[in-house]
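J.: Task: produce atomic coordinates for the following.
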Amino acid sequence: MSVRILVQKFGGTSVASPERRAQVAAKVSEAISQGFMPVVVVSAIGRAGDPYATDTLIKLASNIYSEMPKREMDMLMSCGEIISGTVLASTLQSAGIDAVLMTGGQAGIITNDHFGNARIIRVEPEKIFQRLNQGQVVVVSGFQGMTEDGQVTTLGRGGSDTSAAAIGVALNAEAIDIYTDVEGIMTADPRIVEDAKILDVVTYNDICHLAHQGAKVIHPRAVEIAMQKNIPMRIKCTFTDAPGTLVTNIQPDVVAGADAIGDRIITGIAHTPNLTQIRVNIADQENKTQTAKKIFKGMALADINVDFISVQSESILYTVRDEVANKAVSILKNLGFEPECLASCAKIALVGGGIADVPGVMASVVEALSEQGIAILQSADSHTTIWVLVRKEHMAAAVQALHRKLQLG
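T.: From the prediction side, this is the model:
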């Protein structure tokens, strides 16, 4: 029996109360009425502070022993999505929908053994297909999988999005719907920019870049997985009937009623606060290549992520998160360097497929920020992205100024 499959992923806020779970059940019922067999992926209920949220479970164990092994921590963290899935399956059953719950491992998500941030090796979807062919809606606990030898793993932050995308690809779903508490992907954070606009359509490439640069609506790993089979993703709101944002490889100008890609130089603006800029003087170093290697190997061995790297003849510039800056400085001093640091910075990223073909975009960026008296501490660009580093206190004003100058509203 052939079935039309739709993957629906619901975030923690979507399942946080009986009223909201009833709205989720309505979305599932609507999909069934349209001829789909839904596979529903759920996150843990609520957010930090709520009883079954992932951060609450982490705190429960960390308060007892701060060095809890990652294997045992994964077993604990996976409970949040199992509880959420059980509650939602019960909600669907009470609404007359035949539903069955599967853990990530039972659903066939096989991962490596990198506990806490496991990578999916493959998905074995046979058990999901069996249930779908019996007419059941399959609810899957997101954010988790299982190793080849049966160990429980979690997929890292945003892991439920990743679960949904991997399952969608394995089942060859018609679409993957990511339900959140916002109505779609916007040109900027609406908490900063009042006239931020919901985008009808974005390409996989653009949303991947936005997500990597700080936009939090969807995890970039999920987009990268869906892109493998060109399965459309839709970012929608659980609590409204708004159409949301379609993520696809189809150019927006061929989708009726959508923004024309030819006129859209910049798709959106993302930002990442709480960064420290580190500058290392290498003017007196004879072998600058080996010096750079020494610096970045030191960061890697300490598991410190570096970003916004600029290697110049006189100095090396890069950023780290504020909370690891002291550790990074200590390592550099042990290596014989005297780094300069500027804490509380923010990276702003302008993303758009049209950047490469339009001259003068960087000039507009510089003009917009200089008009507001905002200093650019560092900048870089690629074919699809322009980055600038500013002081964190200027972040909101910078995003607003760029949004106005580039006419994204």
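J.: Only C-alpha atoms from now on, for both contacts and neighbour counts.
T.: Noted.
J.: If you count contacts, what does the longest strand belonging to the chain end up packed against?
T.: Counting by DSSP state E, the longest strand found in the chain is strand 268-281. Taking 3 or more CA pairs under 8 Å, 6 or more residues apart in numbering; DSSP states H and E as the contact definition, the neighbouring helices and strands of strand 268-281 are helix 204-212, strand 315-321, strand 340-351, helix 395-405.
J.: Now do that strand: distance to the chain's middle.
T.: The chain centroid and the centroid of strand 268-281 are separated by 18 Å under CA atoms, centre = their mean, to the nearest Å.
J.: Could you look up the next helix or strand downstream of that strand?
T.: Going down the chain from strand 268-281, the next helix or strand is helix 288-301, by DSSP states H and E.
J.: Would you indicate which residues of the helix or strand following that following helix are buried?
T.: From helix 288-301 onward toward the C-terminus, using DSSP H and E, the following helix or strand is strand 307-311. By neighbour count on 16 or more other CA atoms under 10 Å, the buried set for strand 307-311 is Phe308, Ile309, Val311.
J.: now do stretch 267-284
T.: Of the residues in stretch 267-284, 267-282 count as buried by neighbour count, 16+ other CA under 10 Å.
J.: Equivalent analysis for stretch 295-305, please.
T.: For stretch 295-305, the buried set under the neighbour-count rule, 16+ other CA under 10 Å, comprises Ile295, Phe296, Gly298, Met299, Ile304.
J.: where's Gly353 relative to Asp259, distance?
T.: When distances are taken as CA to CA, to the nearest Å, Gly353 and Asp259 turn out to be 13 Å apart.
J.: Same question for Gly135.
T.: 39 Å.
J.: Comparing these two, which residue is more hemmed in?
T.: Comparing Gly135 with Asp259 by neighbour count (other CA atoms under 10 Å), the higher total belongs to Asp259, at 18 against 14.
J.: Secondary structure class of the more buried one, three-state.
T.: Using DSSP: H, G, I helix; E, B strand; the rest coil, the three-state assignment for Asp259 comes out as coil.
J.: looking at it, it is touching Thr245, isn't it?
T.: No - no contact is recorded between Asp259 and Thr245 when judged using CA atoms under 8 Å, the distance being 11.3 Å.
J.: who touches both of these two?
T.: Both Asp259 and Thr245 are contacted by Leu199, Asp200, Val201, under the criterion CA atoms under 8 Å, 6 or more residues apart in numbering.
J.: Now tabulate these in a markdown table and tack on distance to Arg191 and secondary structure.
T.: Formatted as a markdown table, the entries for the shared contacts of Asp259 and Thr245 read as follows, by distance: CA to CA, whole Å; DSSP: H, G, I helix; E, B strand; the rest coil:
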| residue | distance to Arg191 | secondary structure |
| --- | --- | --- |
| Leu199 | 16 | coil |
| Asp200 | 20 | coil |
| Val201 | 21 | strand |
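J.: quick one more, to check against the first:
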Amino acid sequence: MKFLVQKFGGTSLVTQESRDHVANRIIAAADEGYMPVVVVSAIGRLGEPYATDTLINFALAINRDLPPREMDLLMSCGEIISGVAMVNTLRRLGRQAVLLTGAQAGIITDNNHNDARIIRVDPKNIISQAEQGKIVVVTGFQGISEDGEVTTLGRGGSDTTASALGVALNAECIDIYTDVEGIMTADPRIVEDARILDTVTYNEICQLAHEGAKVIHPRAVEIAMQSNIPIRVRSTFSDKTGTLVTSHHGVYGTIDITRDRLACGVTHVAGVTQLKIQVQEVDVEHLALRVFRALALADISVDFINVSPELIMFTVKDEVAKKALAVLENLGITPQVRSNCAKVSTVGAGITGVPGVMARIVQALTEEGVEILQSADSHTTIWVLVEKDDMKKAIRALHRKFKLGQR
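T.: Below is the predicted model of the structure:
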């Protein structure tokens, strides 16, 4: 059987008209000889009656101390509602369909309620239903622990469900349908000539997703990458092919999807605070160890880390900056604090080992009068920290410097 996993986000399922459109996409895939396995998210967003955040607010209005176990039971309801609606839509259009919850679909997780990890997938129930000629609809975002407890997979969990099923079924492809037409070179609200990328590598999209692009969850990409199952990011309401995510030499033939490009996109994360500690000014033994251990114990995530004999520098999210400062002051450390910063990332598989990429970045920002507060790099990404007021100017300058608006 040729399985095709199709995941539809909540914005694609809000009205009966949109659900009919989704159903027609599913039926078209079936008529092309694929066996669709459809993953659905909860319907709508906060404020709409069946959205997950709406259900959460309903429960917390009664008592804010809701245990994680019961929270998972509640959060699993939204996908069940949308799944039933989707099955009934397909049946109305003359197709056999069946709904499976995460547990019934064989998605086994650890017992970390509200942010569970998938341990394994046993797809035998999906395969059995498909062999009976039924289109299988699976509730995204959820699974079951080995001791029988309902769990949810955290934000982006429906993407993760789709990728895990794609790997378990050795699917031809994983289609992620959303309300945008693909992965873009930058936020189109900031960059006027931002364009849709035809292709990106798994590593590139992981970096774009980690650094602010919200089209697909990086965990989902990492799962698909393990088995080289291609992903397509597409719009539910457009016939455009979207963006193909695959390796350099994927199942669609031998293609060098990086071509001559150095970068594939510029993305950003705002709301960042920089903390800087001058080592020589602090009389604390094993300073770096003490700093990062204390922050870890306080459950504070740190990013953009630079450690040297003279300087310890890192960033935290603005909302936890006061807490981080209190932790450091409790150690007798008074760092330099710079709030309202933004992390701007230039991402591309083509930058590895290429001389002059950082020079281009510095030139682009210097020409626009943007000060670089901090920088770091990996084999696919160069990050710079800038003032939040300079963020949009920096993104536009980098997008222009690497000619990302051109095909």
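J.: Now the TM-score, please.
T.: Laid over one another, the chains give 0.96 as their TM-score (TM-score structural alignment, normalised by the length of the second structure), with 404 aligned residues with a CA RMSD of 1.6 Å.
J.: before we move on, back to that, of all the buried residues of strand 307-311 of the first structure, which comes closest to Ala380 of the first structure?
T.: Of all those, Ala380 of the first structure sits closest to Phe308, with 7.7 Å by CA to CA.
J.: Not including adjacent chain positions, what is the nearest residue to that closest one?
T.: Taking CA to CA, 6 or more residues apart in numbering as the measure, Phe308 of the first structure lies nearest to Tyr318, with 5.2 Å between them; neighbours along the chain are not counted.
J.: rewinding a little: Glu81 of the first structure: which of the buried residues of stretch 267-284 of the first structure is nearest?
T.: Each of these was checked against Glu81 of the first structure using CA to CA; the closest is Thr272, at 27.7 Å.
J.: Just give me the match in the second structure for the closest one.
T.: Residue pairing (TM-score structural alignment): Thr272 of the first structure is matched to Val269 of the second structure.
J.: what's that match in contact with, if anything?
T.: With CA under 8 Å, 6+ apart, Val269 of the second structure has these contacts: Glu211, Gly212, Ala342, Lys343, Val344.
J.: which part of the second structure lines up with the longest helix along the first structure?
T.: If you go by DSSP state H, the first structure has its longest helix at helix 70-94. With the alignment judged by TM-score structural alignment, the segment of the second structure matched to helix 70-94 of the first structure spans residues 68-92.
J.: How about stretch 339-351 of the first structure?
T.: Counting by TM-score structural alignment, stretch 339-351 of the first structure sits on residues 335-347 of the second structure.
J.: Would you mind listing the buried residues in that stretch?
T.: Under the neighbour-count rule (16+ other CA under 10 Å), stretch 335-347 of the second structure has Pro335, Arg338, Ser339, Cys341, Ala342, Lys343, Val344, Ser345, Thr346, Val347 buried.
J.: For Ile361 of the second structure, state which of these is nearest.
T.: Taking CA to CA as the measure, Ile361 of the second structure lies nearest Thr346 of those, at 8.6 Å.
J.: so who does the closest residue to that closest one other than its chain neighbours touch?
T.: Using CA to CA, 6+ apart and skipping the chain neighbours, the partner closest in space to Thr346 of the second structure is Val266 (4.7 Å). Contact criterion CA under 8 Å, 6+ apart gives Thr185, Ala186, Leu208, Val344, Ser345, Thr346, Val347, Ile395, Leu398, His399 as the residues in contact with Val266 of the second structure.
J.: likewise Thr203 of the first structure?
T.: With contacts taken as CA under 8 Å, 6+ apart, Thr203 of the first structure has the following neighbours: Val247, Thr248, Asn249, Ile250, Gln251, Pro252.
J.: Report the buried members of the residues you listed.
T.: For the contacts of Thr203 of the first structure, burial is judged from neighbour counts taken by 16+ other CA under 10 Å, and it is met by Val247, Thr248, Asn249, Gln251, Pro252.
J.: For stretch 318-325 of the second structure, what is the distance to the chain centroid?
T.: Using CA atoms, centre = their mean, we find the averaged C-alpha position of stretch 318-325 of the second structure to lie 24 Å away from the chain's own average C-alpha position.
J.: so it matches what in the first structure?
T.: Taken onto the first structure by TM-score structural alignment, stretch 318-325 of the second structure occupies residues 322-329 there.
J.: So what touches the matching stretch?
T.: Counting by CA under 8 Å, 6+ apart, the neighbours of stretch 322-329 of the first structure from elsewhere in the structure are Asn274, Leu275, Thr276, Met299, Ile304, Pro339, Ala343, Ser344.
J.: same question, stretch 175-182 of the first structure
T.: When contacts are taken as CA under 8 Å, 6+ apart, the neighbours of stretch 175-182 of the first structure outside the stretch itself are 5-11, 13-14, 161, 164-165, 168, 217-218, 231-239.
J.: Tell me which entries of the residues you listed lie within strands.
T.: With strands identified by DSSP E, the entries of the contacts of stretch 175-182 of the first structure that belong to them are Ile5, Leu6, Val7, Gln8, Lys9, Phe10, Met233, Arg234, Ile235, Lys236, Cys237.
J.: Among those residues, which pair sits farthest apart?
T.: With CA to CA as the measure, no two of those lie farther apart than Ile5 and Cys237, at 19.9 Å.
J.: Next one: Tyr204 of the first structure from Ala53 of the first structure, what distance?
T.: Distance from Tyr204 of the first structure to Ala53 of the first structure, by CA to CA: 29 Å.
J.: again, but for Met68 of the first structure
T.: Look at Met68 of the first structure and Ala53 of the first structure: by CA to CA, they are 18 Å apart.
J.: Counting neighbours, go ahead and name the busier of the two.
T.: For Met68 of the first structure and Ala53, the more surrounded residue by other CA under 10 Å is Ala53, and the numbers stand at 23 against 13.
J.: is it true that that one touches Arg47?
T.: Yes - under the criterion of CA under 8 Å, Ala53 of the first structure makes contact with Arg47 at 5.2 Å.
J.: Which residues are in contact with Ser43 of the first structure?
T.: By CA under 8 Å, 6+ apart, the contact set of Ser43 of the first structure is Lys9, Phe10, Gly11, Gly12, Gly80, Glu81, Ser84, Gly85, Ser141, Gly142, Phe143, Ser160.
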